[in-house]
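**Q** The sequence and its predicted three-dimensional model are supplied below.
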Amino acid sequence: MESLATVIGIVHIAAAIALLNGVLTTFGQAKIAAQAIESIGRQPEAADDIRSTMFVGLAMSETSGIYGLLIAIIMLFANPLIDTLVSLL
C-alpha cells in the first residue's frame, strides 16, 4: 500500500505541473495581444492582417492551455497506471 500512496502523490505533482501550463499560457496570450496592439499602432493600414494573425496565435496558445488541463484531468481521474498498480497489489 505504501507504493500506491507514492504513485498517487507523484500523479498529483505531475497534474500540478501540467496545470502550470495554463498559468504560463496567460502570459503568452498577454504578450501576443500587446505585440499586436503595438504593431497596429505602428502600421494602422495593416490592422486587418495583424488582427487575424493575432487571433490565430491566441487560439493556438489557448489550445496549449486546454491540453494541459486535459492531461491533468486524465492523470487525476482516469490514470491507467494506478489501476495496473492496484491489480498487482
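**A** Now that the structure is in, tell me what you want to look at.
**Q** rest of the way, CA atoms for contacts and neighbours
**A** OK.
**Q** How much space separates the residue nearest to the spatial centre of the chain from K31?
**A** Geometric centre of the chain, nearest residue: G65, 2.4 Å, by CA atoms, centre = their mean. G65 sits 15 Å away from K31, going by CA to CA, to the nearest Å.
**Q** who does the helix or strand encompassing T25 touch, helix- and strand-wise?
**A** Assigned by DSSP states H and E, T25 falls within helix 2-42. Packing partners of helix 2-42 (3 or more CA pairs under 8 Å, 6 or more residues apart in numbering; DSSP states H and E): helix 47-77, helix 80-88.
**Q** Quick check: which of those helices has the most neighbours on average?
**A** Stretch with highest mean neighbour count among those: helix 47-77 (a mean of 16; mean count of other CA atoms under 10 Å).
**Q** just to revisit the earlier point, and the angle from the helix holding T25 to helix 80-88?
**A** Per axes from the mean of the first three to the mean of the last three CA atoms, to 10 degrees, the angle that helix 2-42 makes with helix 80-88 is 180 degrees.
**Q** structure B:
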Amino acid sequence: MDLSAFYSTSTVAIAAIVTVCAAATAIGFTMLGSRFLDSIARQPELTPVLQVKMFIVAGLLDAVPMIGIGISLLLLFANPFATELLKHVK
C-alpha cells in the first residue's frame, strides 16, 4: 500500500468519524430537548427534577462524541498504524 494512499484513507476515515459524532450529538440533543419539553408540558410540577436530570444526560451526551473526536485526532496526528506500515514498506 502506498503511503499517500494510507494517509488519504486515514483522512477520509477521520472525516467520517467527526461527521458521525456531530450528527449523533445533534440528533441526541434534539430528542433530549423534545422529550424534556413534552414531559414538562405534561407535568409542570416536576420541572426542577426533570431539569437536573436533563442537564446530567446532556453532559453525558456531549462527552461520548468527544471520545470519538479524541480518537480521530490521535489517528490524524499520531497514527500508530503508520509506523507499522513504514516498517513493511522499507
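**A** Okay, I see it. What you see is a predicted model, and the numbers here were worked out from it, not measured in a lab.
**Q** Now render the helices and strands packed on helix 2-42 of the first structure as TSV, adding distance to L4 of the first structure.
**A** Output for these, formatted as TSV (distance: least, CA to CA, whole Å):
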stretch	distance to L4 of the first structure
helix 47-77	14
helix 80-88	7
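**Q** mind checking which of those is nearest F27 of the first structure?
**A** Among those, helix 47-77 comes nearest to F27 of the first structure, with 9.9 Å by CA to CA.
**Q** Now the closest one on the second structure. Mean distance?
**A** Compared with the second structure after fitting, helix 47-77 of the first structure has a mean deviation of 1.1 Å; criterion: mean CA distance after the TM-score superposition for the first structure.
**Q** now do stretch 27-38 of the first structure
**A** Mean for stretch 27-38 of the first structure is 1.1 Å (mean CA distance after the TM-score superposition for the first structure).
**Q** Pull up the aligned stretch in the second structure for that stretch.
**A** Under TM-score structural alignment, stretch 27-38 of the first structure corresponds to residues 27-38 of the second structure.
**Q** Give me the distance from that stretch to the chain's centre.
**A** How far stretch 27-38 of the second structure lies from its chain's middle: 18 Å, per CA atoms, centre = their mean, to the nearest Å.
**Q** cool, stretch 36-56 of the second structure as well?
**A** Relative to the centre of its chain, stretch 36-56 of the second structure is centred 25 Å away, using CA atoms, centre = their mean.
**Q** and if you look at stretch 53-66 of the first structure?
**A** Relative to the centre of its chain, stretch 53-66 of the first structure is centred 11 Å away, using CA atoms, centre = their mean.
**Q** and what of stretch 6-21 of the second structure?
**A** Its chain's C-alpha centre and that of stretch 6-21 of the second structure lie 13 Å apart, by CA atoms, centre = their mean.
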